[in-house]
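Student: What shape does this take:
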Amino acid sequence: MLKEFKNFIMTGNVIEFAVAVIMAGAVGLVVNGFVADIIMPVVGHFAGGMDFANLKIILTESTGVQGEPGYVAENAIRWGAWVNTLVNLLIVGFVMFVIVKAYNKTKTPPAPPAPKGPSQEDLLAEIRDLLKKQ
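Tutor: As a prediction, this is how the structure comes out:
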């Protein structure tokens, strides 16, 4: 069983999948940085100077001082952070679309099937008919 597992792990598909997962994590970090540091400040500028990451609906105010006994943290719906996440999703989706489209262009189209001529039986029937005419 251990030998079978080793063979499974060492196949190309598993290794390629592992590399793809690691690359996806790295691309995710790059996209998050791009959205948070470049896209959202521009969007916020054109939306009147607001920072979407800090937009929230406070359900319960915090009470006390953080780190002291009796402190209760703020309870809020952070909808601005969710907007940032949606922008991340759109950018990642667009990047994946472009990558898949470019990959599909690099693939060679399958060769068209060779034209099929008449079957052997059709040829023999044609020869028979020609011989009958003579």
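Student: Every contact and neighbour count from this point should use C-alpha atoms.
Tutor: Fine.
Student: what about V95, distance to I58?
Tutor: Per Cα to Cα, to the nearest Å, V95 is found 34 Å from I58.
Student: no no, E16
Tutor: 45 Å.
Student: Over to V31?
Tutor: 28 Å.
Student: out of the two, which sits in the busier spot?
Tutor: Using other Cα atoms under 10 Å, the more surrounded residue of V31 and I58 is V31, with 18 against 12.
Student: Check which helix or strand the more buried one maps to.
Tutor: Here V31 sits within helix 12-34, counting by DSSP states H and E.
Student: And the helix or strand just after that helix, what's buried?
Tutor: Reading on from helix 12-34 to the C-terminus, the next helix or strand found by DSSP H and E is helix 40-46. Residues of helix 40-46 classed as buried: M40, P41 (neighbour count, 16 or more other Cα atoms under 10 Å).
Student: Proceed likewise with the subsequent sequence, for comparison:
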Amino acid sequence: MPEKEIKGIKKFFEEFKAFAMRGNVLDMAVGVVVGGAFTAIVTALVDDVINPLIGLFFKADFSDVVISLGGSSIKIGEFVNSVINFLIVAFVLFVVIKFINGLHKKPAAPAAPAEPTTKVCPYCQTEIPIKAVRCPHCTSKLEGFPEINA
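Tutor: A predicted model of the protein is given here:
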């Protein structure tokens, strides 16, 4: 094999290694593996716990329902079973994720401080209403307010 082709193959594998070892790809791989394991857990919960509980109250197996048309059969019952199983799995998954998200709630943001309703008189240091034009304690005229002619 010519040396140029060997360098090209080495470069290709180096690029692949850099791609495969990037954080996003590894995170995705871990997510797929954990998702597969979680799917097995949810499927076991639905098949082994929830479906038998539903079976206590009414017949949940519709696999016997078949529509025959001209020699061929449409297994509508299998489809109904699949839809029911999907809805149960989706509901269980929703409840589990809602529970997990509840465990990871962020603390509530602190409330914004309320608007001040009082201020301190710069002359006598008495606390007075914020809209006061004169201090009721020392009767000083406060700065920043026009004279009120009443």
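Student: Tell me where the first structure has helices.
Tutor: In the first structure, helices defined by DSSP state H lie at 2-9, 12-34, 40-46, 79-106, 120-133, listed in chain order.
Student: And the shortest one against the second structure, how far off on average?
Tutor: For helix 40-46 of the first structure, the mean distance to aligned residues of the second structure following superposition is 1.2 Å (mean Cα distance after the TM-score superposition for the first structure).
Student: That helix corresponds to what range in the second structure?
Tutor: Following TM-score structural alignment, the partner segment of helix 40-46 of the first structure in the second structure covers residues 51-57.
Student: Can you tell me what sits against that stretch?
Tutor: Stretch 51-57 of the second structure is contacted from outside by A60, using Cα atoms under 8 Å, 6 or more residues apart in numbering.
Student: Return the distance of it from the chain's centre.
Tutor: Mean-position distance between stretch 51-57 of the second structure and its chain equals 31 Å (Cα atoms, centre = their mean, to the nearest Å).
Student: Also stretch 49-63 of the second structure?
Tutor: Centre to centre, stretch against its chain (Cα atoms, centre = their mean), the figure for stretch 49-63 of the second structure is 31 Å.
Student: Next: stretch 22-35 of the first structure.
Tutor: Mean-position distance between stretch 22-35 of the first structure and its chain equals 12 Å (Cα atoms, centre = their mean).
Student: same thing with stretch 13-22 of the second structure?
Tutor: 31 Å.
Student: From I58 of the first structure, how far off is the counterpart of K17 of the second structure in the first structure?
Tutor: Structural alignment (TM-score structural alignment) places K17 of the second structure against K6 in the first structure. For K6 of the first structure, the distance to I58 of the first structure equals 53 Å [Cα to Cα].
Student: Next, name the residue at the spatial heart of the first structure.
Tutor: A centroid search over the first structure (Cα atoms, centre = their mean) returns M96, at 5.1 Å, as the residue closest to the centre.
Student: Give the aligned equivalent of it in the second structure.
Tutor: The alignment partner of M96 of the first structure in the second structure, by TM-score structural alignment, is I97.
Student: Same check on I57 of the first structure?
Tutor: The alignment partner of I57 of the first structure in the second structure, by TM-score structural alignment, is V65.
Student: which residues does that match contact?
Tutor: Going by Cα under 8 Å, 6+ apart, V65 of the second structure touches K75, I76, G77, E78.
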